[in-house]
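Visitor: give me a model of this one.
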Amino acid sequence: MGDAVVERRSGSVPVQYHQFDIKDEAGPVGPELGWGEAGFVVVMDGVIVVVTGVHTGSVEVEVALYEAEPGVGDGVWEEVVEISACSVSGDLQVRGMMDDLDEELPVLAFRGAGEYRLRVHARGREDGGDLDEGYLVQVWPAPVRAVAVPRQESPGTARALR
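Guide: Purely as a prediction, here's the structure:
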């Protein structure tokens, strides 16, 4: 496991309609992935959608970039999903669905265009707006692999939104 962090930064991400996005404006990041196939993460129209408990507002998101696969985050994370993403332009980023971030988070495709693995952690989604709702996105260069759901303690919100 490659626990050496290349960069780590967190910030407030705007949420609308229970979601924020991870996308590359130049093209799709991966094949479609429907509701329930990967917990609280969906891929629609080539965009990775992270389904939140908050309907409208903001959530805290931490981005951590690694050269190699890190260990899964500690026990504060109730849900964890791993997904592969391809960045066409090298500009794969966490973005609000309709609003820009006040402060930019690191570009996820930190080694340029290519394939990456994203491990998205969530906590507090079931509280639907509790101040403790937060996310950690770990990213490292890796070839495409199947979706994995290493931890899923509270699947109710994603199911209720379908």
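Visitor: C-alpha from now on. contacts and neighbour counts both.
Guide: Fine.
Visitor: how about residues contacting stretch 54-72?
Guide: The contact list for stretch 54-72 (CA atoms under 8 Å, 6 or more residues apart in numbering) reads 1-19, 105-106, 108, 110, 119, 125, 128-130, 133-142.
Visitor: drop anything exposed from the residues you listed.
Guide: By neighbour count, with 16 or more other CA atoms under 10 Å, the contacts of stretch 54-72 hold 10-16, 18-19, 105-106, 108, 110, 119, 125, 128-129, 133-142 as buried.
Visitor: here's the other one to compare against:
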Amino acid sequence: MVALSQGEAMSVIATGEGWVFCDNHQFFLTPQLWWPREFVPEGPNRLVTGAGGSARISTGIATGGVAVVAELHDSPPELATGAWEDVGEASVGVSRDALYVMSADASSREAFPNLAALGAETLRVRVHAIGRMVHYDGSRHRSEEKYLIQVWPAALAEDTCLKLNAQMRAGLTAPTGPTPALPPPPVLPPRSPRPQSYPG
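Guide: Down below sits the predicted model:
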């Protein structure tokens, strides 16, 4: 559902929320109304990656539904990490005055506003996430993962990590302890000698 805010004192211009279907550990903010075909590599902050006129949001589950709230602001919102586990920022260059939360099955189109509606040429995207490690690399119809996406007009800047939980920071493939030693090979019983001749 998309809601519009009234009054110049409000930083939030429009907001929407809904379930977004992700695939390959990702969903997107895109100017087009279809799912990008290519896999976008995860960026250094491990959460949101600017990719030209789009942004990739990295999810914990490989495929399934995540809960998303998206907000369009007219100025930078106050940073409040709170209980969020991961927070990152990236920049997006706007094309066609359009930027939408895009689900892998394109079902999210009506739930979210046009995040480029203010007409700015470049936008800053801040993504907050929680629950990405609960079912990492799994598949859930509706997972425990939650995301808050905030977008506002701003000049291009480097991707930034503002908060990252310990498991993500250590690396998902990093060993959790010393590698255990291999067990010694089993001791086999001695073989019986082969007969030199066989009875005829």
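Visitor: let me know whether Ala158 of structure 1 touches Val51 as I believe.
Guide: Yes: at 6.6 Å, Ala158 of structure 1 counts as touching Val51 under the criterion of CA atoms under 8 Å.
Visitor: shared neighbours of the two, which are they?
Guide: Phe40.
Visitor: secondary structure element for the residue most central in space within structure 1?
Guide: In structure 1, the centroid-proximal residue (CA atoms, centre = their mean) is Val120; its distance is 4.5 Å. Element membership for Val120 of structure 1 (DSSP states H and E) is strand 114-123.
Visitor: show me what that strand is in contact with.
Guide: The set of residues external to strand 114-123 of structure 1 that reach it, using CA under 8 Å, 6+ apart, is 72-73, 76-88, 90, 109, 132-144.
Visitor: that strand vs structure 2, average distance?
Guide: In this overlay with structure 2, the average offset of strand 114-123 of structure 1 from its partner residues is 0.7 Å by mean CA distance after the TM-score superposition for structure 1.
Visitor: residues in structure 2 aligned with that strand?
Guide: Aligned using TM-score structural alignment, strand 114-123 of structure 1 spans residues 121-130 in structure 2.
Visitor: the strands in structure 1, which residues?
Guide: 5-15, 19-23, 41-44, 47-51, 57-66, 79-87, 93-96, 114-123, 134-141, 148-152 (DSSP state E).
Visitor: picking up where we left off before, from Val81 of structure 1, how far off is the residue nearest to the centre of structure 1?
Guide: Per CA to CA, to the nearest Å, Val120 of structure 1 is found 5 Å from Val81 of structure 1.
Visitor: with Pro106 of structure 1 instead?
Guide: Note on Pro106 of structure 1: its distance to Val81 of structure 1, by CA to CA, is 20 Å.
Visitor: pull the number of nearby residues for the aligned partner of Pro143 of structure 1 in structure 2.
Guide: Correspondence of Pro143 of structure 1 to structure 2, assessed by TM-score structural alignment: Ala155. A count of nearby residues for Ala155 of structure 2, using other CA atoms under 10 Å, gives 13.
Visitor: what sits against Ala155 of structure 2?
Guide: Ser91, Thr122, Leu123, Arg124.
Visitor: can you show me which of these carry over to structure 1?
Guide: Checked against structure 1 using both residues aligned by TM-score structural alignment, their matches' CA atoms under 8 Å, those keep these contacts: Ser91, Thr122, Leu123, Arg124.
Visitor: same list (these) but as CSV, adding distance to Lys163 of structure 2.
Guide: Output for the kept ones among the contacts of Ala155 of structure 2, formatted as CSV (distance: CA to CA, whole Å):
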residue, distance to Lys163 of structure 2
Ser91, 17
Thr122, 23
Leu123, 20
Arg124, 17
